[in-house]
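> what follows is a predicted structure for the sequence shown.
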Amino acid sequence: MLLRSLDAIAVARGDDLPDAVRIGDTTLSRSDILGAAGALAKRIGGAERVAVLATPTASTVIAVVGCLLAGVTVVPVPPDAGSAELDHILRDSGAQAWLGAAPDGTDLPVVPVRLHTRDWHSHPEPPPSSIAFVLYTSGTTGPPKGVLLSRGAIAAGLDALADAWKWTANDTLVHGLPLFHVHGLILGLLGPLRVGSRLIHTVRPTPAAYAQANGSLYFGVPTVWSRVVEDEVSAKALSGARLLVSGSAPLPVPVFERLADLTGLVPIERYGMSETMITVSTRVGGEHRPGWVGLPVAGVETRLIDEDGTPVPHDGESIGELQVRGPMLFDGYLGRPDATAASWTEDGWFKTGDVAVIDEHGFHRIVGRESTDLIKSGGYRIGAGEVETSLLGHPAVREVAVVGVPDDDLGQRLVAYVVGDVPSPEDLIEHVVAELSAHKRPREIRVVDSLPRNALGKVQKNKLG
């Protein structure tokens, strides 16, 4: 059973948890979740895919669990998605309806999510091979692709993390991460419902909210932890926790060290993608090194390959493309057989597109992206090409190149180099916000006379930023 803690028979026998999930001002017991999600599952049974506007609310929790009970695939949609991004996700996914809240002007039917309705009929567990989620990528090399994640892959991924982090039903997980990607949704919501631990979702991941939650296990992206260490009182309040986990982007070494100094806890770093979930992590009780993400989790194999397809030695210095295989990998890209085939080697390894080094003890360090077009800002993975396409749709823009530049708070911030008669940088930023998610907006517009290009006309982004 994917969500083991929501076993209907066990809950009926009294194995309830009155504060299983607290999200904002709403607290849900296991029976609250099971009853409301059961009522929703009864109404949506037979649907294939539905969209959920993934706001940090109890309605989102019930919508996701209701779909999992009914065997209906969930398409999580960022609440701040712009019109172009939203249209693409809905069209590409084939979502048949919205569950709960829906954007204004939607053409899809809306199925309400009622928190106080109850239905206790049992639902047959769908097979492990059935697709639970279609998660959309950042659109690095074009429109975002729908990643197909099966129930079996999710279960394998969560069990591997429970093993690596000694995550048990005695834990209380605290985070305030978005509920439309692997970190906040799969790990941060389904993880507690599988392991049986409590979840406190703070809606916003502020240092004060984290300090007040009194949890044992905390999730955050580097931006969250950089803000925590700037608030010494809040940081020291986390010293009673068992584990602080950082992911979605590299944790700057100064933040790692300051967090350890203030809390007495050495952060856990890990590595994964939408397509793979978490495949590499440092361990509870194991070695922790700033800038290194640790060892493959249970069931995962990794290797480094150079440009010629030759294995790269594990010497802690030689760089190669990181390839992985394991039971938590995705089932392909929705409707994209060519892209799916291109992402795998002939001998069955997934090509991550990231470059890394591995030392003689198997410890991994992620060096960066093979291309320069993946920007990690505030914990988000943002495709430069998607933002460039949006900017080129503005009549004042003739040429554009988007890069990520180092930022103490965000990790990287988006800077757009623009050629054109730009009346106001704010106009361009607002243009992007209207089309894409707000976190994909450029933080700065730099108007230039020309972009540096090589002999083939390709923009040389290494000369920008």
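Looks like it came in fine.

> CA only for contacts and neighbour counts going forward, please
Noted.

> what about the helices in the stretch 351-465 of the chain?
384-392, 425-435 (DSSP state H, counting those that start in this stretch).

> can you check the stretch 101-250 of the chain too?
151-165, 191-195, 207-213, 222-229, 232-237.

> other residues contacting the last one?
I take that to be helix 232-237. Contact partners of helix 232-237, identified using CA atoms under 8 Å, 6 or more residues apart in numbering, comprise Pro207, Ala208, Tyr210, Ala211, Gln212, Val228, Val229, Leu259, Leu262, Thr263.

> 10 Å - rerun?
Here helix 232-237 makes contact (CA atoms under 10 Å, 6 or more residues apart in numbering) with 206-214, 225, 227-229, 258-264.

> who wins for proximity to Gly383 among the helices of the stretch 101-250 of the chain?
helix 222-229 (18.5 Å; CA to CA).

> quick one: list the elements packing against that closest one.
Counting contacts by 3 or more CA pairs under 10 Å, 6 or more residues apart in numbering; DSSP states H and E, helix 222-229 packs against helix 207-213, strand 217-220, helix 232-237, strand 243-246, helix 253-263, strand 411-420.

> now do 7 Å
helix 232-237, helix 253-263 (3 or more CA pairs under 7 Å, 6 or more residues apart in numbering; DSSP states H and E).

> structure B:
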Amino acid sequence: MLLASLNPSIVAGGHDVADAVRIDGATLSRSDLVGAATAVAERIAGAGRVAVLATPTAATVLAITGCLIAGVPVVPVPADVGAAERRHILTDSGARAWLGEVPAEPEGLPHVPVRLHARSWHRYAEPSPDATALVMYTSGTTGPPKGVLISRRAIAADVDALAAAWAWTPDDTLVHGLPLFHVHGLILGLLGSLRIGNRFVHTGKPTPAAYAEAAGSLYFGVPTVWSRVAGDVDAALALSSARLLVSGSAALPVPVFDELVRLTGHAPVERYGSTESLITLSTLVDGERRPGWVGLPLDGVRTRLTDDDGAAVPHDGETIGRLEVQGPMLFDGYLNRPDATAEVLGADGWYRTGDVAVIDGDGMHRIVGRESVDLIKSGGYRIGAGEIETVLLGHPGVDEVAVVGVPDTDLGQRIVAFVVGSGSPQELIDHVAQQLSAHKRPREVRIVDALPRNAMGKVMKRELAT
């Protein structure tokens, strides 16, 4: 059963939890979740795909849970998405209705409200593990967002593998303040909690004070969240009583990692994944946690690195290759896009991630970045932008940085660093040259007021590289 902790027989057997979910000022017991979500299921059973405006509210929790109970695929829609992108998501997904909250422009779809106090105890048969649970849309950095088909089996496999890697149990209280339309916040945070049976607390905004007040044992955050926690001594000290701090969705700067260790006593767990693959790599609760490295393959996962010709790349911790993964948590393809699916998902079951990485002799993985923008070919060398960014972020005069390769008639590509901060360009170039090989130093550092970002907060390197 995908939502194992919500099995009605478990709740009926006296294993209820009064505060299974706390979100947006509401507290739901496990029986509240079962009864209210089943009431939602009765209203939308057989409806085909439905759109859920994924705000961090109890209505969103019940809407998504009700769909999973009824076997209706959910299309999570970001609350702050632009009108054109929202229209594309609704049209491409074929969503038949809005469930729960509705945006100001519903695009002509009917609205099915979620009644927080409604209850039903109807028993639904468990849908097939191969049935689609979610259609999650990519951020659209290389074109219109693509609908990623994620099965119930993939979610269950991923959560179970993470539970083994992190010793995640029903005794945990999981805390985060992340969006409920991403893998990190929705699948790992909410659905993971409903499968494992732990208490789940959503803080709303992921502020250091809110994290400290939640008194959890397991915390999820993106690097920006952890940077703010590391900058708030009182909040960081409060998190020292936690069991595990998990960082993902982007590389955690080494200075932030080190400061969290100093203040909380915890070396953060870092992990790697994508909408298409869910989480496939992680450092382990009882293993090495090396700053800048995302760990080992989870149970059931295999990885490989290839060069431009498809040949295997050595696992020496230095040689960069294209990362491919295989495992039970992979997606089933892109909705309505067999061409795009074939480009990244081979008939042999290997997913071409589009990321480049290195693997050392112990199997530890370090993500260099996206092949399209983070792999720089300069003077005959293959250089990872992420490695240079990590070194620059360790300089006190650097607040934010993006490293790109720009066309160069002599080198092929020239390494250029765009920096937000107070450091001088020559000082920063010399800093990299002291830490890394000479060919990895930026040929140019440009001090800027801000880095261009998309609606999801990701740096748009293509704009910088032109």
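Sure thing, it's come through. Predicted model only: the values in this text are computed from it and were never measured.

> just give the TM-score of the two.
Once the chains are overlaid, their TM-score stands at 0.83 when taken by TM-score structural alignment, normalised by the length of the first structure; 402 aligned residues with a CA RMSD of 2.4 Å.

> need the helices and strands packed on helix 222-229 of the first structure in a markdown table (columns: distance to Gln96 of the first structure and mean neighbour count).
Formatted as a markdown table, those follow (distance: least, CA to CA, whole Å; neighbours: other CA atoms under 10 Å):
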| stretch | distance to Gln96 of the first structure | mean neighbour count |
| --- | --- | --- |
| helix 232-237 | 44 | 18 |
| helix 253-263 | 44 | 18 |
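
> tabulate those (TSV), appending distance to Pro109 of the first structure.
Below are these laid out as TSV (distance: least, CA to CA, whole Å):
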stretch	distance to Pro109 of the first structure
helix 232-237	44
helix 253-263	46
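
> for Ser377 of the first structure, find the nearest of those.
Distance to Ser377 of the first structure, taken as CA to CA, is lowest for helix 253-263 among those, at 15.5 Å.

> okay, the angle between that closest one and helix 222-229?
40 degrees (axes from the mean of the first three to the mean of the last three CA atoms, to 10 degrees).

> how much does helix 253-263 of the first structure stray from the second structure?
When the second structure is overlaid, helix 253-263 of the first structure sits 0.2 Å from its aligned residues on average, using mean CA distance after the TM-score superposition for the first structure.

> who touches that helix?
For helix 253-263 of the first structure, contacts defined as CA atoms under 7 Å, 6 or more residues apart in numbering pick out Trp225, Ser226, Val229, Ala235, Lys236, Leu238, Ser239, Val266, Pro267, Pro290, Gly291.

> looking at those, which is nearest Pro337 of the first structure?
Distances from Pro337 of the first structure to the contacts of helix 253-263 of the first structure, taken by CA to CA, are shortest for Gly291, at 35.1 Å.

> mind telling me what element that closest one is part of?
Element membership of Gly291 of the first structure [criterion: DSSP states H and E] is none; it lies in no helix or strand.

> how about the contacts made by it?
By CA under 7 Å, 6+ apart, the neighbours of Gly291 of the first structure are Pro250, Leu251, Val253, Arg365.

> and it, how far is that from Ala209 of the first structure?
Per CA to CA, to the nearest Å, Gly291 of the first structure is found 27 Å from Ala209 of the first structure.

> please pick the buried ones from the contacts of helix 232-237 of the first structure.
206-211, 213-214, 225, 227-229, 258-260, 262-263 (16 or more other CA atoms under 10 Å).

> so what's the residue count around the residue nearest to Val401 of the second structure when sequence neighbours are not counted?
With CA to CA, 6 or more residues apart in numbering as the criterion, Val401 of the second structure has its nearest non-adjacent residue at 4.5 Å, and that residue is Val419. Using other CA atoms under 10 Å, Val419 of the second structure has 27 neighbouring residues.

> TSV for the helices of the stretch 101-250 of the first structure, including distance to Phe180 of the first structure?
Below are those laid out as TSV (distance: least, CA to CA, whole Å):
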stretch	distance to Phe180 of the first structure
helix 151-165	15
helix 191-195	14
helix 207-213	20
helix 222-229	17
helix 232-237	27
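
> this completes my enquiry, with thanks.
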